[in-house]
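Asker: Make a model of this:
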Amino acid sequence: MSSTGLAELTDPTGLRVEANAVLARLVSDDTGRAQLRDDQWRAIEALVAGKRRALVVQRTGWGKSAVYFVATSLLRRRGSGPTVIVSPLLALMRNQVEAAAKAKIHARTINSSNSEEWSSIQAEIAAGEVDVLLVSPERLNNPDFRDEVLPQLAAATGLLVVDEAHCISDWGHDFRPDYRRLRTMLAELPAGVPVLATTATANARVTADVAEQLGTGGESDALVLRGPLDRESLSLGVLQLPDAASRLAWLADHLGELPGSGIIYTLTVAAAEEVTTSLRRAGYTVASYTGRTENADRQQAEEDLLANRVKALVATSALGMGFDKPDLGFVVHLGSPSSPIAYYQQVGRAGRGVEHAEVLLLPGKEDEAIWQYFASVAFPPEELVRRTLDVLAQANRPLSLPALEPLVELRRTRLETMLKVLDVDGAVRRVKGGWTATGQPWAYDAERFARVAQQRGAEQQAMRDYARSTGCRMEFLRRQLDDETAAPCGRCDNCAGSRFSDKVSDAALDTARGELNRPGVEVEPRKMWPTGLAAVGIGLKGRIPASEQSASGRALGRLSDIGWGNRLRPLLAPQTPDGPIPDDVAQAVVTVLSDWAKGPGGWASGGSDAPARPVGVVTVASRSRPELVGSLGARIAEIGRMPLLGSVTYTPEGTGARPSRTNSAQRVRTLHDAFTVSPELAEALVSADGPVLLVDDISETGWTLAVTARLLRRAGATEVFPLVLAVQA
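Answerer: Predicted coordinates:
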């Protein structure tokens, strides 16, 4: 160690003065009064003077980013290499780059949205011109990056920072397998390179797990700094409203009363789009921010919120971590997250730089169904994992996700997550061209997966308890994060009384009901066969011929929306007995048909390119709801004064087959020979000589409609218009 380093260890006063000066630049303080918090200084001292590893668990807004930016500046002055920050979201990366510039720190990012800059960024790193490199956790296992860039980066790194480190732990609410690859990078770091992990949302179990994953658990000199999690600026409250229309009406009536601009969180993309449309009609300037939002539109929405050009972003958890707007005045949840830790993290976006911010939870009856859906995509059972490993072992080449998907019963996103876990565990490896099996022994940790599932159930119960609690809400959340200093806050609705009425105006309620009860969702047709069908013996590939496609269809609603979804979910639930179509649902379907016929491109629109009017109705055979589907088809035929031509029925081979609910290729494989058009139906189609309505109860993936429409087109239907009660999206 240099004499300078020895002096700093024995008398760090000069180093702290230098650190405070960097902080002043970071926070744009010209008065010279900016001072690091004691724990901020302890972390910086450990990293810079002690070259130690540190885990910092502190509330949102505490200043965790100041720790690694100040430490970076001090380390760079002492000749250290660049800081590498592993950061999970583009929004967070953008904030961090801007913050670094204030401290005269040159930061660059390598992520999925700037691939055209990667070569020049790597050249800048090699030239020593980059102080901070931000990378996504997914980049750590990109073959080119992992094999060519990462070893050089690990050798040159002066400080490794793991932001949002709770993502490392599968006990946490936002586990990401790619984060666990950091163990490899840690193992390759030269001795004496400091490491900092930061998070605002880790209870004691997650903290211990993160420490172990990072290697800090075995380091006798590792520093863990865990502070109180109270947010003095936040006033928490819950409003129990009877239904989705009342919650939407409450927003229309009261959004203007909330301070400044803020975020309205929803649980699904469909709900975010519904709420955005409704609030715009009510006269508010709002924008939608979801996983479906294009990157450029996301960036524009972030900028509009930062500049207070919108009253709110209506967002899913895509805006969960890292978005930094110090004067954010409110966070409203339209629907309850399944974890109090996730909830604490999201509400922590508000009130970071203002004295008071409002936080409101408006729970809904549909929340439980949405929790169950997300729980259903947990780590697969052992037989599916073993099947995947066997397929990879038997292949004589790497298999890409599209090539592997048809061979296993897993949807692509779930398959990819599983492979990442197996990769970290050493059972598979990602290489150029796809994935290969390593042949290393691997054990399915069923006990741990069961414990994690049990923990998820406990978190869901905690959110139910939070919504019903008569005690201090901030204290409740802090205790969920194992904050031993938790005490009544004196600010929440239970401590100080509710600041908002749960009353809604008749006009707003009528409008909301009209919007949510407005039936009709477009059902896009499948136009391309899934890749890899040849591998499972199906000779279909590429674009579905126009002469065999269905037309655009309609559904009464989405199962995930907060309007008709609330009516359709119990009707189509597996435990609901089969029965005739309810009158209110049938009447709504008639409304959908009427709007469809008269709308743009409808057969009653009068346009020169309008399709011919349907001349008959065909139903899809149903194992679980034959009476529901049959009665729906009959009602449509009766009201539309069209003949009920018949049903696409199951073949003997398809009678017992159950379509895969996981990936498209496996679903098409099962459906391909499962249906048939009887000679009687084929004759009726030829005699009718026109388009038909194809009626089913639900479209989960669109492949049942695609396969049955193809059969009808080939049997003589000139066009097929799908009509279903619900779509899964």
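Asker: Every contact and neighbour count from this point should use C-alpha atoms.
Answerer: Will do.
Asker: Not including adjacent chain positions, what is the nearest residue to Gly539?
Answerer: Spatial nearest neighbour of Gly539, excluding adjacent residues (C-alpha to C-alpha, 6 or more residues apart in numbering): Leu533 at 6.7 Å.
Asker: Wait, the one you found touches Leu540, no?
Answerer: Yes - with contact taken as C-alpha atoms under 8 Å, Leu533 and Leu540 are classed as touching, separated by 6.4 Å.
Asker: residues of stretch 54-70 that come out buried?
Answerer: Buried residues in stretch 54-70, counted by 16 or more other C-alpha atoms under 10 Å: 54-62, 64-70.
Asker: Also stretch 267-283?
Answerer: The neighbour-count criterion (16+ other C-alpha under 10 Å) identifies 267-279, 282 as the buried residues of stretch 267-283.
Asker: which residues in the stretch 151-300 of the chain form strands?
Answerer: With DSSP state E, counting those that start in this stretch as the criterion, the stretch 151-300 of the chain has strands at 159-162, 195-199, 223-226, 234-238, 262-266, 286-289.
Asker: got those strands as a markdown table, with distance to Arg146 and mean neighbour count columns?
Answerer: Rendered in a markdown table, the data for those read as follows (distance: least, C-alpha to C-alpha, whole Å; neighbours: other C-alpha atoms under 10 Å):
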| stretch | distance to Arg146 | mean neighbour count |
| --- | --- | --- |
| strand 159-162 | 16 | 25 |
| strand 195-199 | 19 | 25 |
| strand 223-226 | 29 | 18 |
| strand 234-238 | 42 | 24 |
| strand 262-266 | 35 | 28 |
| strand 286-289 | 31 | 25 |
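Asker: Please give the structure of this sequence too, so both can be compared:
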Amino acid sequence: MSQERTAVRQRAEAVLRRLAGAQARLREDQWRAIEALVVDRRRVLCVQRTGWGKSAVYFVATALLRERDGEETQLLDRTAPVGPTVIVSPLLALMRNQVDAAARAGIRARTVNSANLDEWDDITAEIHAGAVDVLLISPERLNNPDFRDGVLPKLAATTGLLVVDEAHCVSDWGHDFRPDYRRLRTFLGNLPDRTPVLATTATANARVTRDVAEQLGTEPTAATGPRPDVLVLRGSLDRESLRLGVLDLPSPAHRLGWLADHLDQLPGSGIVYTLTVASAIETAEFLRSRGWAVAAYTGQAEDADRRAAEQDLLDNKIKALVATSALGMGFDKPDLGFVVHLGAPPSPIAYYQQVGRAGRAVEHAEVLLLPGVEDAAIWRYFASLAFPPEEQVRAVLAALHTDRPISTQALEPLVDLRRARLEMMLKVLDVDGAVRRVRGGWLATGEPWSYDEARLRRVAAARAAEQQAMIEYASTTGCRLRYLRECLDDAEAVDCGRCDRCAGALFPAEVSTVSLTAAQTFLGRPGVLLAPKKLWPTGLESVGVPLKGRIAPAEQALSGRAVGRLSDLGWGGRLRGLVGPGAPDGPVPDDVTAAVVEVLKAWAHGDDPWPSRPVGVVSVSSRSRPSLVGSLADRIAGIGRLPLLGQVISAGSVAADGPRGNSAQRVRALHGTLTVPDHLATAVADLDGPVLLVDDLVDSGWTMTMAARELRRAGAPAVLPLALALAA
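Answerer: Just a heads-up that it's a prediction; the model follows:
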């Protein structure tokens, strides 16, 4: 190493000690990355395990690039810009951690995100004044029209270092593809020559690594791969502190009971991951009922609640966060003692990413997978939300104009896609140049666009292979950590000597009778709320449906009830067998009827009782499950000694209540298709109390809402919806 480079390394070591303590030393690959960024102004991709110190690389590089005084600055090329480092980071939690870490190293860091809109002008002024060393932004911010058009060009022109954190999100081959990350192509294209770029991830196999490296280059080709100026640093993915194990337990009740029995044997505090929001909430509630201090963490929770839960775990005030994948990236607790999964993630890569949160600064941490038979069904559901078929994409492009923007809400009545899926598709089309996001919505660009069906098939096949690999992980007879490392194409993978396959079972599979009984009782409780709709979807008038604004109170249903959700740990499996895809029609089973009776009892005498007892039963006609719905209404009427008044007749298509469409499409398809026969209208108009409206499955809730509306318009004083299952 030349004398000049040695001096730069010495300065880098000094900055690291400010950041991480007096004993800290740069690893060789850390120095290689810093050298490439600071001295050679190259583009670098670091694929390194969690805890390796990726953030130290970009903070040290930032400090060196931003220094303006002292002899060491004479060693560096000052002809290139030395503006702020821009870090594109996926989650606010990670941004908060990074700002705190930067401050410890004397680095001035700010964030621009949806939570601090009122600070944008001040932050922009600070950047122009040279007072900001690091600016953290979310990938979504890159395509915000005001930011993209007003801030991004100037920011790119003055960026001293671009950092792409969690870079596997750039690739649709990765486990957590995010279309907004593709907007980085524009950012990269606007950077001045020789602006260094650092991309970091802990979870990328060889294919994802190649894809990300190619996107970092400006002229990638399939034949040549990444440009020579993209330095790829892949390290060993071994995690010496982790002990991996799998417990194959027969039911959700056994898994909850096992946790209640053994949580105290897991070191420190940790994370319990679940596959669905409902499971996270149920698990947290059960563990609290058994005396454990835990909190639920999901993407549906308020930001303030998530931040409070994060802080409680950081402060060791709780034993565990029970979390969905919303906590997967962006949470840094070096002494996290364990990660338990109730249900397997859909790929070994996703699993490695999540378990990597544990054991970063402790000698050992426990990692346990408790898979469930329902895992595959949950994987299939999320896979169904992938990029839509070509005819749906073409319908969106046909609906967009080139002269006036259309909002996402206004598009919904025109295309049969739910909001999240529609927005994801529009972002991909934006990156591809077919549409453009502007103030007020989306514009078609008129540019030619082709549907890459072959690539989408390959991605779907890769996803299926990953799911199979996760099944095989649970049953492998070999080293578990080696299996994960080989799935990530770690050439250094060897047996760990610590996991349950290498060293024997780490925990017993037994569940105490007390805990198992408690879990069975808890999960066996039927009853979830059906919240009434109060507003019509936006844009219905544009497709000839004369409904808008608030649903008239005189046409609304009251709050309703269902036995359970299809995603529930307890009733979910039983209900999927009755109303899930492909379930055969037949009379309602006795055990489910008994559960309905329990729901009705709790509804009558619980904390939020119905306003008065129903005085009649009406069902919604069903094409797919007429026997199930009819027998359910008949048995409720018989048990409750209520008159069975008839059916609301549906002349619409079954697809109108399928799992795919958005609210506007449901209302559009249902409008004018629901009829209250004359004899039923006469009967409900003479009632002096509410009608119990019975159906099998509530998905969007619009069939029940509009059937209740027709009954109210026919004279029913009130309508109480009752269903077997709630889809989500």
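Asker: Got a TM-score for the pair?
Answerer: Their TM-score after superposition, calculated using TM-score structural alignment, normalised by the length of the second structure, is reported as 0.96; 709 aligned residues with a C-alpha RMSD of 1.2 Å.
Asker: before we move on, the earlier item: let's have the strands of the stretch 151-300 of the first structure in TSV, adding distance to Val385 of the first structure.
Answerer: Listed next are those as TSV, based on distance: least, C-alpha to C-alpha, whole Å:
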stretch	distance to Val385 of the first structure
strand 159-162	29
strand 195-199	31
strand 223-226	36
strand 234-238	42
strand 262-266	32
strand 286-289	34
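Asker: which element is the counterpart of Pro587 of the second structure in the first structure on?
Answerer: Counting by TM-score structural alignment, Pro587 of the second structure lines up with Pro580 in the first structure. Element membership for Pro580 of the first structure (DSSP states H and E) is empty, with no helix or strand holding it.
Asker: ok, now the one 4 residues further on?
Answerer: With elements delineated by DSSP H and E, Asp584 of the first structure resides in helix 583-598, which encompasses its position.
Asker: Next, the contact list for the corresponding residue of the first structure for Gly217 of the second structure, please.
Answerer: Under the alignment (TM-score structural alignment), Gly217 of the second structure maps onto Gly215 of the first structure. Contact criterion C-alpha atoms under 8 Å, 6 or more residues apart in numbering gives 183, 186 as the residues in contact with Gly215 of the first structure.
Asker: what span of the first structure lines up against stretch 488-507 of the second structure?
Answerer: Across the first structure, the stretch matching stretch 488-507 of the second structure (TM-score structural alignment) is residues 481-500.
Asker: From the rest of the structure, what touches that stretch?
Answerer: Here stretch 481-500 of the first structure has contacts from 201-204, 227-230, 232, 234-238, 341, 470-475, 478-479, using C-alpha under 8 Å, 6+ apart.
Asker: mind checking how far the nearest residue in space to Arg714 of the first structure that is not next to it in sequence is from Arg710 of the first structure?
Answerer: In this structure, Arg714 of the first structure finds its nearest non-sequential neighbour in Glu548, 6.7 Å apart by C-alpha to C-alpha, 6+ apart. According to C-alpha to C-alpha, to the nearest Å, Glu548 of the first structure and Arg710 of the first structure sit 5 Å apart.
Asker: can you give me the strands in the stretch 1-150 of the second structure?
Answerer: For the stretch 1-150 of the second structure, the strands defined by DSSP E, counting those that start in this stretch cover 43-47, 85-88, 109-112, 134-137.
Asker: and Ala66 of the first structure, what pairs with it in the second structure?
Answerer: Checking with TM-score structural alignment, Ala66 of the first structure has Ala56 as its match.
Asker: does its match really touch Leu16, like I thought?
Answerer: Yes - counting by C-alpha under 8 Å, Ala56 of the second structure sits close enough to Leu16 to count as a contact (7.0 Å).
Asker: Could I get the contacting residues of the aligned residue in the first structure for Pro90 of the second structure?
Answerer: The criterion is TM-score structural alignment: under it, Pro90 of the second structure has Pro88 as its aligned partner in the first structure. With contact set as C-alpha under 8 Å, 6+ apart, Pro88 of the first structure has these partners: 136-137, 163-164, 321.
Asker: wait, isn't Glu627 of the first structure in contact with Pro580?
Answerer: Yes - judged on C-alpha under 8 Å, Glu627 of the first structure makes contact with Pro580 at a distance of 5.5 Å.
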